[in-house]
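1. 3D model of this:
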Amino acid sequence: MITEYGKDLHKEKYDLPHEHDMNDHLSLQVDTKRGNDGHIEIMGKHMDDEVHEPLRDNDKDDHKRLPKMHVHAHPSMHMDPALNVFFTVDDLQIGKSMPIYFPQKGPSTTPRLLLREEADSIPFSSTQLPYLLEFFSFPKESPQAKGMGYTLGQCELKPTEGETKFCATSFESLLDFARSLFGLDTRLNVLTTTPLRNSTILLQNYTIVEVKENSAPKKLACHTMPYPYAIFYCHGQEIRVDRLYEVSLDGENGETVQAAAICHMDTSQWDRHHVSFRVLRVEPGSCVCHFFSPDTIIWVPAMAV
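-> All right, here's what the predicted structure looks like:
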């Protein structure tokens, strides 16, 4: 359950209770009134994180270009290790091993999620970028400035046909958008990838030990974006065209990860230069799957889990 709106929510992390068993190992029971024991942190992406993909002016559609933590490459391709998250639906077999990159997230690198009153007092528009850079004391050519410009630009892109998208700048706006999409009376679950606990090895071989498809007719994935405070880029399809999975993985070093993953069954509208096509050696229109980073949350109706 999400705790009540108000002062109790105004802290550097916002805690959501969660359940942890093998049948529901990634789910969070969510409503808007009260909380119980257990928690998961809603986190933002730190401004010092690199934006791994090129910031191209001709991008028409953000969901065709996944943020940093959603890209993958085989080591032989001499790409950034963080690109090791893509796979095909045929790879979802128990016993299958593959190299996967999971970033290690922690409180020291996490911007806080603002309350609406705070967020609404700060402009969130590319037209206000010069003011914002001065406000946050970032030099114009700094990585932080480029990250802010990237985030503002992506948030201002129009959704494609059949897509729902929204950039949440506060805790309340994140929750309100999810509830407006699914209905005010719908109980929600949040699926996540469990963060690494004992390992500093971000890229290693993992073996699939369990696969569970989530039957949600509608879903909303919210990715953190580079910004001085937590921004969630949320998007989903109005009809069910993707497949959502919960995957249990055993790492070579003994690390176990309960991962959320999605398979995009139709990529015909994606940018034909999307890195996933090159990584998987497939053509636009082919199925493309990827694991979610631990700082991504996926909202689904509770009945679907």
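2. for the rest of this, base every contact and every neighbour count on C-alpha atoms.
-> OK.
3. which strands and helices lie in contact with the longest helix seen in the chain?
-> Longest helix of the chain, by residue count under DSSP state H: helix 143-156. With contacts defined as 3 or more CA pairs under 8 Å, 6 or more residues apart in numbering; DSSP states H and E, the packing partners of helix 143-156 are helix 129-136.
4. the inter-axis angle of the longest helix of the chain versus helix 129-136?
-> 130 degrees (axes from the mean of the first three to the mean of the last three CA atoms, to 10 degrees).
5. which helix or strand lies directly C-terminal to helix 143-156?
-> Once the chain leaves helix 143-156, the next helix or strand it forms, by DSSP states H and E, is strand 163-168.
6. just to revisit the earlier point, can you point out the buried residues in the longest helix of the chain?
-> Neighbour counts over helix 143-156 (16 or more other CA atoms under 10 Å) mark 143-155 as buried.
7. likewise for stretch 280-293?
-> Leu280, Pro284, Ser286, Cys287, Val288, Cys289, His290, Phe291, Phe292, Ser293.
8. now intersect these with the helices, please.
-> Those of the buried residues of stretch 280-293 mapping onto helices are Leu280, per DSSP H.
9. can you tell me which two in the buried residues of stretch 280-293 are farthest apart?
-> Pairwise distances across the buried residues of stretch 280-293 (CA to CA) peak at 23.5 Å, for the pair Pro284 and Ser293.
10. before we compare anything, build this one as well:
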Amino acid sequence: MSKYNYLNVAKMPERSFLPAELAQTLPFSSDSAVKVFQLDPSSILAQESAKTFQICQEGIHKDGTTELNGEAAACATSLEALQSLVRSPMLLGPHDAANVKALSTDERLHSGSSFRGKVVKVSLEASVEQRHAVCHNLMYPSAVYFCHYLQRTRVYTVMLQPLDAAGAQQRHLVRAIAMCHMDTTGWNPRHLAFQNLLTLPGHGEACHWVLQGSMTFVPTA
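-> Next up, the predicted model:
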């Protein structure tokens, strides 16, 4: 029996994608976010939007890779752009675009929520040999996702049995997506994972929940 704490940050607010035409027309930058969406420059949203722009524009090289082991990555500012990323071989390699499974964690397990329960079932969704990608929901006035191809990782669906404050089992199971990084050799020694696990790069795998709001894509054929 375990208690799962989904980070001590506020739940991501619900935001919609911009229409593709508008997303392509509007400049995507921290300055434009302040001007177009009339944000207070000192607001948390303006500051987080600047971080999102930094991730999408400065963290991704012109060839579509990041500094993290050269993994492929891209940001999507419209639903059409997200669909194109999932269908293209850039993230998932050569695959049948009609056969891709989308995995997500139950909306009750969001950032900042505290969940008490026990694991009742674990299913492997993607092995180290299977190419898969995850798209993270970033803070911006409209929906923006940072998607990247993950190397040397495994993806699991974990079914959890909720427990109330008295320890009694709740009826409906909760689904959570978990990811295990099997090779941490190239990670920063100061990474939070090593602080929590009291270990070093290359010494064992690092597993974490894929929080509600993020999506994992796995080819099924």
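11. inside strands: which ones of the buried residues of stretch 280-293 of structure 1?
-> Mapping these onto strands (DSSP state E) picks out Val288, Cys289, His290, Phe291.
12. what's the counterpart of the second one in structure 2?
-> Translated: Cys289 of structure 1. When structure 2 is aligned by TM-score structural alignment, the residue opposite Cys289 of structure 1 is Cys207.
13. quick one: which helix or strand includes the closest residue to that match other than its chain neighbours?
-> Spatial nearest neighbour of Cys207 of structure 2, chain neighbours left out: Cys180 (4.0 Å); criterion: CA to CA, 6 or more residues apart in numbering. Element membership for Cys180 of structure 2 (DSSP H and E) is strand 174-181.
14. tell me the spacing between Met265 of structure 1 and Pro301 of structure 1.
-> Note on Met265 of structure 1: its distance to Pro301 of structure 1, by CA to CA, to the nearest Å, is 21 Å.
15. repeat that for Pro143 of structure 1.
-> Remark: distance between Pro143 of structure 1 and Pro301 of structure 1 (CA to CA) = 38 Å.
16. the strands in structure 2, which residues?
-> Going by DSSP E, structure 2 shows strands at 2-5, 73-76, 100-103, 114-126, 132-138, 144-150, 153-162, 174-181, 206-210, 215-219.
17. for the second one, name the packing helices and strands.
-> If contacts are counted by 3+ CA pairs under 8 Å, 6+ apart, strand 73-76 of structure 2 sits against helix 79-87, strand 144-150.
18. try the first one
-> Under the contact definition 3+ CA pairs under 8 Å, 6+ apart, strand 2-5 of structure 2 sits against strand 114-126.
19. ok, the third one next?
-> Taking 3+ CA pairs under 8 Å, 6+ apart as contact, the helices and strands that strand 100-103 of structure 2 lies on are strand 215-219.
20. spatially central residue in structure 2, please.
-> Among the residues of structure 2, the one closest to the centroid is His136, at 3.1 Å (CA atoms, centre = their mean).
21. what does that residue correspond to in structure 1?
-> Under TM-score structural alignment, His136 of structure 2 pairs with His223 in structure 1.
22. now Leu26 of structure 2
-> Here Leu26 of structure 2 is matched to Ile122 in structure 1, going by TM-score structural alignment.
23. just give the number of residues close to the spatially closest residue to Leu200 of structure 2 that is not a sequence neighbour.
-> Of all residues not flanking Leu200 of structure 2 in the chain, Phe194 sits nearest, at 5.8 Å (CA to CA, 6+ apart). Neighbours of Phe194 of structure 2 under the rule other CA atoms under 10 Å: 17.
24. ok, now Asn99 of structure 2?
-> Counted with other CA under 10 Å, Asn99 of structure 2 comes out at 12.
25. is it true that it touches Arg87?
-> No - counting by CA atoms under 8 Å, Asn99 of structure 2 stays clear of Arg87, with 9.6 Å between them.
26. just give me the neighbour total for Phe136 of structure 1.
-> Phe136 of structure 1 has 11 nearby residues by other CA under 10 Å.
27. now which residue in structure 2 aligns to it?
-> Phe136 of structure 1 maps onto Phe37 in structure 2, by TM-score structural alignment.
28. which ones are touching its match?
-> Phe37 of structure 2 makes contacts with Pro141, as judged by CA atoms under 8 Å, 6 or more residues apart in numbering.
29. can you tell me how far it is from Tyr140 of structure 2?
-> To Tyr140 of structure 2, Phe37 of structure 2 is 10 Å away according to CA to CA.
30. same question for Asp96 of structure 2.
-> Taking CA to CA, one finds Asp96 of structure 2 at 31 Å from Tyr140 of structure 2.
31. if you count what's nearby, which of the two comes out ahead?
-> Set side by side, Asp96 of structure 2 and Tyr140 show more neighbours around Tyr140, with 23 against 14, by other CA under 10 Å.
32. count the residues that sit near Met12 of structure 2.
-> 14.
33. Ser146 of structure 2 maps to what in structure 1?
-> One correction, residue 146 of structure 2 is Phe, not Ser. That one, Phe146 of structure 2, aligns with Tyr233 by TM-score structural alignment.
34. from memory that match sits against Thr224, does it?
-> Yes - Tyr233 of structure 1 is within contact range of Thr224, at 6.2 Å (criterion: CA under 8 Å).
35. can you pull the contacts of Asp40 of structure 2?
-> Asp40 of structure 2 makes contacts with Val34, Ala46, as judged by CA under 8 Å, 6+ apart.
36. mind doing that once more with 10 Å?
-> Residues in contact with Asp40 of structure 2 (CA atoms under 10 Å, 6 or more residues apart in numbering) are Val34, Ala46, Gln47.
37. let me know how buried the aligned partner of Ile177 of structure 2 in structure 1 is, in neighbour terms.
-> Mapped onto structure 1 by TM-score structural alignment, Ile177 of structure 2 lines up with Ala260. By other CA under 10 Å, 26 other residues sit near Ala260 of structure 1.
38. look up how far Arg281 of structure 1 lies from Ala260 of structure 1.
-> From Ala260 of structure 1 across to Arg281 of structure 1, the span is 23 Å (CA to CA).
39. which of the residues in stretch 13-32 of structure 2 are buried?
-> Going by neighbour count (16+ other CA under 10 Å), the buried part of stretch 13-32 of structure 2 is Phe17, Leu18, Ala23, Ser29, Ser30.
40. quick one: those as JSON lines, columns for distance to Arg190 of structure 2 too.
-> As requested, the buried residues of stretch 13-32 of structure 2 are exported to JSON lines (distance: CA to CA, whole Å):
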{"residue": "Phe17", "distance to Arg190 of structure 2": "35"}
{"residue": "Leu18", "distance to Arg190 of structure 2": "37"}
{"residue": "Ala23", "distance to Arg190 of structure 2": "37"}
{"residue": "Ser29", "distance to Arg190 of structure 2": "30"}
{"residue": "Ser30", "distance to Arg190 of structure 2": "28"}
